[in-house]
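Asker: Here is my input, please return the structure:
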Amino acid sequence: MPGTSRGLARLGATELVAAYERGELSPVEVTAAVTAVIEAREPVLNALWATDLDAAMDAARASEARWRAGRPLGPIDGVPVTVKENLARAGVPMQSGCAGVSPTVPQRDSPVVERITEAGGLILGSTVMPDWGMLSSGVSSLHGITRSPWDPALTTGGSSSGAGAAAAAGYGPLHVGTDIGGSIRLPGTWLGLTTLKPSAGRVPLDAPYLGRAAGPMARSARDAALLLAVISRPDVRDWTSLPPETIDFALQDCHVSGLRVGLQLDAGCGLTLDPEVRAAVERAAEVFAAGGARVEPVAPFIDEDMLTSLDLFWRVRSWVDYEALAPDARQRVLPFVARWCQAGQHVSGPEVMRCYSRILSLQQATVAATEPYDLVLSPVAPMAAFPAEWPMPFGDRDLGMAHIGFTAPYNMSGQPAATTNCGFTPDGRTIGVQISGRRFNDVGVLRATQWFEEHREPALAPVWPIVQPHQVEERAGRG
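Answerer: Coordinates of the predicted model:
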């Protein structure tokens, strides 16, 4: 068993739980190791908000006592976890990453947080996000810039930016993000992570919204499944959640033989796919074909008008939030987000309804096009990671949501969609493949993801940039 901070911080949640059960490791040791990594890297990465590492250590001691007595609270007892800042924690101010928003202080934990603490998870803190979650980067008027653990010059992706950075950097093995158009999966591709945007209603929320989901961000499919099993337990506060059911989240004997798998390489809208991203996803499809899957091309099923309508619908929604702020508070909103949402200022009611109708058409088209397939493989985004200072993959230009043509359809259709690493650019940036499935088949998607992780070329498995404090100092000295 690894004995260094770096070694313990690299362990997955399933490995930690097995080691706790055997008495080979203590949650106290693990929390101390993760804390050392956080303290070393957080000044540069800027992933966390509202942390209390002393409280986490107290919780680790209580977990240690439960394991010694053979009475763990649940399947993640003693495992370090973070949650995105828009998932309420009682007493922790919430501003949705926006300096112009007056913080609200929730009186009760969100369903996700309650499920984690009931299962013994050690919540280290909340992770940051950009303003209102409406950017695909780690640029926030409240928090500043969140940076990639792989290379601080690069973006984390967003809007689950802090969760992504925390996962890749070794701030514990389990993290929860949220997603309305790609906010879990975009950090997945740009940080090499295994993530899942679950089926609509799979994970209860205290503020459900069209397309919104909360889901796991981890470094393996097994860990993502373990966390999903915890956070998908029901909660009456979410009137859109799925009914309680018994689901086997164990990813055993995974295979893809005999599956009908679609391969989509053209979103039908948005930005042109980079050749290096296309090639990596094509190679991933070849792995599925070699495993016995029947891989077939999938034609584009949404168009530019659908994607533009979704963007305009969101602009109007954010304009309502922006307009409600006092004039001085508006000045504190990130200028890019302020400009973006102001385009929704004069949109008429009939046009909003037309946008909504096009969103429903997008939903219908996605379900119809993907229903024949057990899985659909596609890129996550058209490009690899971009500079950390850029709010969007296209810098300060306003191209709407031109980069989410592969991800947003599955938010609207409510289908599960995962990511895992399938390649690297020549300069070492990660490239993820999106693996989507029919609605409610979250386990099937995770099983396919686990199978791919076991069968991809070993060189495609990320060697996580999890470093010890002295390594950070050495890097700074060389810089």
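
Asker: CA only for contacts and neighbour counts going forward, please
Answerer: Fine.

Asker: measure the residue in the chain sticking out farthest from the centre to residue 23 for me?
Answerer: Distance from the centre of the chain peaks at residue 69, with 34.7 Å (Cα atoms, centre = their mean). Remark: distance between residue 69 and residue 23 (Cα to Cα, to the nearest Å) = 11 Å.

Asker: all helices of the stretch 251-400 of the chain, in order?
Answerer: Using DSSP state H, counting those that start in this stretch, the helices found in the stretch 251-400 of the chain span residues 275-290, 304-323, 327-330, 335-342, 349-370.

Asker: Please enumerate the helices of the stretch 1-150 of the chain.
Answerer: Assigned by DSSP H, counting those that start in this stretch, the helices in the stretch 1-150 of the chain fall at 5-10, 13-22, 27-45, 53-69, 111-118.

Asker: Quick one, which of these gets closest to residue 368.
Answerer: helix 111-118 (31.2 Å; Cα to Cα).

Asker: export the helices of the stretch 251-400 of the chain to TSV and tack on distance to residue 242?
Answerer: As requested, those are exported to TSV (distance: least, Cα to Cα, whole Å):
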stretch	distance to residue 242
helix 275-290	31
helix 304-323	25
helix 327-330	38
helix 335-342	32
helix 349-370	18
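
Asker: so can I have JSON lines of the ones you listed showing mean neighbour count?
Answerer: Below are the helices of the stretch 251-400 of the chain laid out as JSON lines (neighbours: other Cα atoms under 10 Å):
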{"stretch": "helix 275-290", "mean neighbour count": "19"}
{"stretch": "helix 304-323", "mean neighbour count": "20"}
{"stretch": "helix 327-330", "mean neighbour count": "13"}
{"stretch": "helix 335-342", "mean neighbour count": "18"}
{"stretch": "helix 349-370", "mean neighbour count": "17"}
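
Asker: another one to check against the first:
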Amino acid sequence: MSAALHALGAAELGPLYRRGALSPLEVARAVIAHVERCEPALQATWAFDPDGALAMARASEARFAAGQPLSALDGVPVTLKENIATRGVPLPLGTAATTLVPAADDAPPAARLREAGAVFIAKTTMPDYGMLSSGLSSFHGARGVLTRNPWDLSKNPGGSSAGAAAAAAAGYGPLHLGTDIGGSIRLPAGWCGIVGFKPSNGRVPIQPPYAGRCAGPMTRTVADAALAMATLSRPDWRDATSLPPADIDWTALDVDLRGLRIGLLLDAGWGLPVTPETRAAVQAAARRFEAAGAVVEPLAPFTTRAMADGINLFWRVRSWLDISALPAERQTLVLPFIRDWVAAAAGFSTAQLFHGYSQMAALRDAAVTACQPFDFVLSPVSPVPAFPADWAMPTNDPLRAMEHIGFTLPCNMSEQPALSIDCGHTASGLPIGLQIIGRRHDDLGVLRLARAWERLRDPPRAWPAI
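Answerer: Modelled structure (predicted):
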């Protein structure tokens, strides 16, 4: 085998296990050893559990020996973002203000992976309450942990699925599970050069559900993300917002690009300006699709500053209420950036709150209307590349906290599937993410276009060595 065992994809492992050419125990040991080598520098995990992972791998090995694997993910190493409950493990939610209580049961995505026979390696880090596009966290910071970007350890992996993105880029096994409410899968995926898929809202059952919130795979390849979706999209009654079960062949990733109408969005309408390197990389990707037969047309900005500010206000009030409900001594443990961000919410009126809430629907309608003429839309994931590791946001300013999510936020509000995939690097070697947006419920279409991009682009750079 040319690749190191820890770097093998999920789509590669199943056939090797079935032929007896490789065992889940061998792979689990290789991943554990790799994590132990890299973690002193990367600091992407929490609740790292080698003994538990080896026990799950032994059980998988026995199933393969008996010819009775549970699924295509049986024996595949996975990590799960720390806000996805796994039974017996507390949920810190990235903040030192949390009281650590072991979870009583698996959340739906974790339950599906456990039922499929996946091997749980670790939980991955996130910022306080998932409310930052950063790896900065009062809980992990108290442990001396600052999650870093594998491409440049002085840079931030992004967030809120910070550890998941860093772990995927560093090769902590093939499959990592994140969550996304405004870009929390796609932004760190873009900054770490991996595939990050935010499915249509409700496609992957989640607990607790919330407006715009999704769980999805973070991987090195589109094939692995698609393989994960076959398991993650199975139904769970606990999510009353989930979509009905659908018969989707997640492995059917071929697509004919000829005649597809693709919109090209290069201006979000608000927020940070797109850097010249990012713009050039996304435009170059669009030209590749055009050369392959797609029809690429410019898409004008469709979101406004009023929409962004309204949603920001609503989120600040929600977080202020949550934090204010804590005992006073625990409130002081929340990351200062978050406390500064929510502080003004105490003075907002009910009219302001209602107006802010209404902007989610306004943004949803604007996004659906703008994207409807196209089969897909291409855009940057972030207007800027990765930022310093100790910053809370690309602006590092609580009064300008949302300036980088103009391209990602609309898809959460509109419930459209969207995916981040690498489309180049800056002159300093930092990844640039291309966002592929599909119509609502066309999750497979987005994965197909991403797979087509993997074939169209130049061979990607070697993954970073930690």
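
Asker: tm score of chain vs chain?
Answerer: Once the chains are laid over each other, their TM-score by TM-score structural alignment, normalised by the length of the second structure reads 0.97; 462 aligned residues with a Cα RMSD of 1.1 Å.

Asker: quick one, what contacts the corresponding residue of the second structure for residue 78 of the first structure?
Answerer: In the second structure, residue 78 of the first structure lines up with residue 75, judged by TM-score structural alignment. Counting by Cα atoms under 8 Å, 6 or more residues apart in numbering, residue 75 of the second structure makes contact with 14, 24-25, 56-57, 60-61, 117-119.

Asker: How about residue 408 of the first structure?
Answerer: Neighbour list for residue 408 of the first structure: 180-182 [criterion: Cα under 8 Å, 6+ apart].

Asker: let's go with 7 Å and repeat that
Answerer: By Cα atoms under 7 Å, 6 or more residues apart in numbering, the contact list for residue 408 of the first structure reads 181-182.

Asker: quick one on the thing from earlier: what separation is there between the match of residue 78 of the first structure and residue 122 of the second structure?
Answerer: 15 Å.

Asker: next one: residue 187 of the second structure
Answerer: To residue 122 of the second structure, residue 187 of the second structure is 21 Å away according to Cα to Cα.

Asker: Neighbour count for the two, which is higher?
Answerer: residue 187 (35 against 26; other Cα atoms under 10 Å).

Asker: check contacts around the residue nearest the centre of the second structure.
Answerer: In the second structure, the centroid-proximal residue (Cα atoms, centre = their mean) is residue 185; its distance is 1.8 Å. Counting by Cα under 7 Å, 6+ apart, residue 185 of the second structure makes contact with 161, 178-179, 196-198.

Asker: Make TSV from these and add distance to residue 5 of the second structure to it.
Answerer: Formatted as TSV, the contacts of residue 185 of the second structure follow (distance: Cα to Cα, whole Å):
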residue	distance to residue 5 of the second structure
161	24
178	23
179	27
196	22
197	24
198	27
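
Asker: Which one of the residues you listed is nearest to residue 4 of the second structure?
Answerer: Using Cα to Cα, those come closest to residue 4 of the second structure at residue 196, 22.5 Å.

Asker: and the helix or strand in which that closest one is found, what other elements does it pack with?
Answerer: Using DSSP states H and E, residue 196 of the second structure falls within strand 195-198. The elements that strand 195-198 of the second structure packs onto, with contact taken as 3 or more Cα pairs under 7 Å, 6 or more residues apart in numbering; DSSP states H and E, are helix 186-192, strand 214-219, strand 418-425.

Asker: Quick one: the residues in the first structure that the first one pairs up with.
Answerer: Alignment of helix 186-192 of the second structure against the first structure: residues 185-191, by TM-score structural alignment.

Asker: The matching stretch vs the second structure, average offset?
Answerer: Here the mean offset of stretch 185-191 of the first structure against the second structure after fitting is 0.6 Å, by mean Cα distance after the TM-score superposition for the first structure.
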